[in-house]
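*Asks:* Next comes the sequence, and after it the predicted model I'd like to discuss.
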Amino acid sequence: MDTSIPNGARIYDYLLGGKDNFAADRQAAEAMLAQNPQASQTARDNRAFLGRAVRYLVEEAGIRQFVDIGAGLPTQQNVHEVARSGAPGTRVVYVDSDPTVAIHARALLATDDDVAVVEADLRSPGDVLGHPLTRELIDFGQPVAVLMAAILHFVSDEENAAGIVAEYRRALAPGSHLLVSHTADESPEHVMATAKQGFRMAGTALTPRSRARIGDFFGDFELVEPGLTDVRSWRSPLNGLPALPWVIVGGLGRKP
């Protein structure tokens, strides 16, 4: 692990107020904050959206198994913690391609038999879905929630992001759900330019997309109300929030 090179997961950890980051990560994050002082708020809003969606999936949709792809570094209110507050015994597989993330997550979850950490790249659905640990915990003959929170904007069109997500959709049983949150192409250019530079330094290209193209990731899945919205508005009690420079939209789709 070369701590002199910024890391996307650790940049996000810093924006969330975490402590698992190094000087290079903080420098990249601070450059983003200089252009957009509300970047940390955007990160927290995305995390809050994930929490609300998981609660909905457990309490209203009856989901008891989750695959969190691009999980990032463990922080407060992780998926298994939120899910189990409403349904003890819920099974969760965390997936990330970053060895640093896998090390941290395994250390945190070493004593939990219903949670697994898989080191795999979302660009290879077969490696994710067919991993022995995934197969041990997740029954794909039953409804499962696949979570892709703030990760698909790191998969370019040249890498066939739409085709990759379609493979995951095909693998799911009816009643399963797909969560997506994604950077929209609605931000000021200087804000996105700095964000792209920061993640590029971390070896990860950022690809904002239009709401229509983000919506295409759901395919024929039925969008749960209120559909694809700013993550702050999705089933949130807060109304009339001011616009933020960095726009992340999210939604939840159900397989018929």
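*Replies:* Right, received. Where do you want to start? Numbering: from 1, shown residues only.

*Asks:* use CA for all of it now, contacts and neighbours both
*Replies:* Noted.

*Asks:* would you list every one of the helices in the stretch 101-250 of the chain?
*Replies:* Along the stretch 101-250 of the chain, the segments classed as helices by DSSP state H, counting those that start in this stretch run 125-129, 132-137, 161-170, 189-201, 211-216.

*Asks:* which one of the ones you listed lies closest to Arg64?
*Replies:* Across these, Arg64 has its closest neighbour in helix 132-137 (10.9 Å, CA to CA).

*Asks:* can you give me the offset of the helix ranked longest in the chain from its chain's centre?
*Replies:* The longest helix of the chain (DSSP state H) is helix 39-59. With CA atoms, centre = their mean, to the nearest Å as the basis, helix 39-59 stands 10 Å off its chain's centre.

*Asks:* Take this one as well and set it beside the first:
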Amino acid sequence: MTGEYEAMIRTDIPSSARIWNFWMGGKDFYEVDRVVGEASLKIDPDIATVSVQSRQFLVRVVRYLAGEVGIRQFLDVGAGLPTMQNTHEVAQSVASESKVVYIDNDPLALIHSRALLTSTTDEGVTAYFNCDFHDPDRVIADARNILNFSQPVGVMFMGVLGHARSYEDMLHIVRTVMDATPSGSYLVLWDGTPDSQAYVTLCEEYTKSGGVPYVPRTQEAIRAVFDGFEFVEPGFGPITEWRNKAGSGGIEQSISSYGAVARKP
């Protein structure tokens, strides 16, 4: 199976998952990713900080859901390459019996995830499935192999839905997955917004490189994805401010990554 995934890897086309790994200081990327990543930093120097802060947001969210809310099942869609403080590590450090399902279709992410994303406790379960989030029914079917959808699930779309082919697709993906979950489940979602011209230019140049396009969407558009859900305080806003006692981490307000945590009634 690993050989099959290795054959799928394109080292001549940049991958957002690998570039993100480069920005976060990881080692799992190729020369094309480094070149595009460094060029992106020249356009928007704050993107590396955003990548680190997004992981801190993930950590805060998972600790909250596992610790304060009592969620024991997590579905991380578009998980990317394993780095530090991954969802299962955080969840299982709080509640050892936590079950975590990762979904992605990047072949390098799949190879590394099969090797690295293993449960940190005997009671917990960690699994990784090869699936494109544009097929949300398949996402649900794969997740059902591990998760019990009669019990609440924490569903996470962490900075990935800008890759959705359209805004309508984005809404369809989120709503299809969340419709399968019971009351008391949580939606965690953030994405980049076009508030900064530097960030918009970065996304445009990335598309020219041959990578899968990433489309920043307005704060209003991202917020609308949460319609019908109950926001957890402090509600919708910059991810750097969500229950962050350390402050915004030095990110300029013009470089915006917005999202929220919300409960399904």
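*Replies:* Perfect, I can see it now. Remember, it's a predicted structure, so these values are computed and weren't measured experimentally.

*Asks:* how near is the spatially closest residue to Pro256 of structure 1 that is not a sequence neighbour to Ala205 of structure 1?
*Replies:* Nearest residue to Pro256 of structure 1 in three dimensions, chain neighbours excluded: Pro174, at 5.4 Å (CA to CA, 6 or more residues apart in numbering). Pro174 of structure 1 is 33 Å from Ala205 of structure 1, where distance means CA to CA, to the nearest Å.

*Asks:* what do you get for Asn7 of structure 1?
*Replies:* Taking CA to CA, one finds Asn7 of structure 1 at 12 Å from Ala205 of structure 1.

*Asks:* Now check structure 1 for the residue matching Glu97 of structure 2.
*Replies:* If you follow Glu97 of structure 2 across to structure 1 using TM-score structural alignment, you land on Gly89.

*Asks:* before we move on, what about Ile43 of structure 2?
*Replies:* Alignment note: Ile43 of structure 2 maps to Gln35 in structure 1; criterion TM-score structural alignment.

*Asks:* count of residues packed around its match?
*Replies:* 17 (other CA atoms under 10 Å).

*Asks:* And for Pro237 of structure 1?
*Replies:* By other CA under 10 Å, neighbour count at Pro237 of structure 1 equals 7.

*Asks:* what do you get for the one 4 residues further on?
*Replies:* Other residues near Leu241 of structure 1 number 8, with proximity taken as other CA under 10 Å.

*Asks:* The one 3 residues further on too?
*Replies:* Other residues within reach of Leu244 of structure 1, judged by other CA under 10 Å, total 14.

*Asks:* What count of nearby residues applies to the closest residue to it other than its chain neighbours?
*Replies:* Leaving aside its sequence neighbours, Leu244 of structure 1 sits nearest to Gln38 (CA to CA, 6+ apart; 7.1 Å). Gln38 of structure 1 is flanked by 16 other residues according to other CA under 10 Å.

*Asks:* Which residues are in contact with Gln38 of structure 1?
*Replies:* Going by CA atoms under 8 Å, 6 or more residues apart in numbering, Gln38 of structure 1 touches 244-246.

*Asks:* Which contacts among those does structure 2 share?
*Replies:* For these, the contacts that are reproduced in structure 2, applying both residues aligned by TM-score structural alignment, their matches' CA atoms under 8 Å, are Trp246.

*Asks:* Which of the contacts of Gln38 of structure 1 lies at the shortest distance from Ile151 of structure 1?
*Replies:* Distances from Ile151 of structure 1 to the contacts of Gln38 of structure 1, taken as CA to CA, are shortest for Trp246 (15.2 Å).

*Asks:* mind checking what the closest one lines up with in structure 2?
*Replies:* Under the alignment (TM-score structural alignment), Trp246 of structure 1 maps onto Ile255.

*Asks:* circling back to that earlier point, and the contacts of Gln38 of structure 1 as a markdown table, adding distance to His80 of structure 1?
*Replies:* Listed next are the contacts of Gln38 of structure 1 as a markdown table, based on distance: CA to CA, whole Å:
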| residue | distance to His80 of structure 1 |
| --- | --- |
| Leu244 | 29 |
| Pro245 | 31 |
| Trp246 | 28 |
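
*Asks:* ok, so of the contacts of Gln38 of structure 1, who is nearest Asn78 of structure 1?
*Replies:* For those, the nearest to Asn78 of structure 1 is Trp246 (23.2 Å; CA to CA).

*Asks:* Look up how far Gly126 of structure 1 lies from the closest one.
*Replies:* Trp246 of structure 1 is 33 Å from Gly126 of structure 1, by CA to CA.

*Asks:* can you check Thr90 of structure 1 too?
*Replies:* Distance from Thr90 of structure 1 to Gly126 of structure 1, by CA to CA: 23 Å.

*Asks:* residues touching the counterpart of Gly70 of structure 1 in structure 2, list them.
*Replies:* The equivalent of Gly70 of structure 1 in structure 2 is Gly78 (alignment by TM-score structural alignment). Neighbouring residues of Gly78 of structure 2 by CA under 8 Å, 6+ apart: 102-105, 133, 157-158, 160.

*Asks:* repeat for Pro194 of structure 2
*Replies:* 200, 216-218, 256.

*Asks:* closest to Arg114 of structure 2 among these?
*Replies:* Pro216 (30.4 Å).

*Asks:* residue contacts, the closest one?
*Replies:* With contact taken as CA under 8 Å, 6+ apart, Pro216 of structure 2 is in contact with 162, 191-194, 200, 203.

*Asks:* One more pass at 7 Å, please.
*Replies:* Pro216 of structure 2 makes contacts with 162, 192-194, 200, as judged by CA atoms under 7 Å, 6 or more residues apart in numbering.

*Asks:* thinking again about what came up before, how close does the match of Trp246 of structure 1 sit to Ser248 of structure 2?
*Replies:* Distance of Ile255 of structure 2 to Ser248 of structure 2, given as CA to CA: 11 Å.

*Asks:* between the two, which one's more packed in?
*Replies:* Neighbour count, other CA under 10 Å: between Ile255 of structure 2 and Ser248, Ile255 has more, with 22 against 15.
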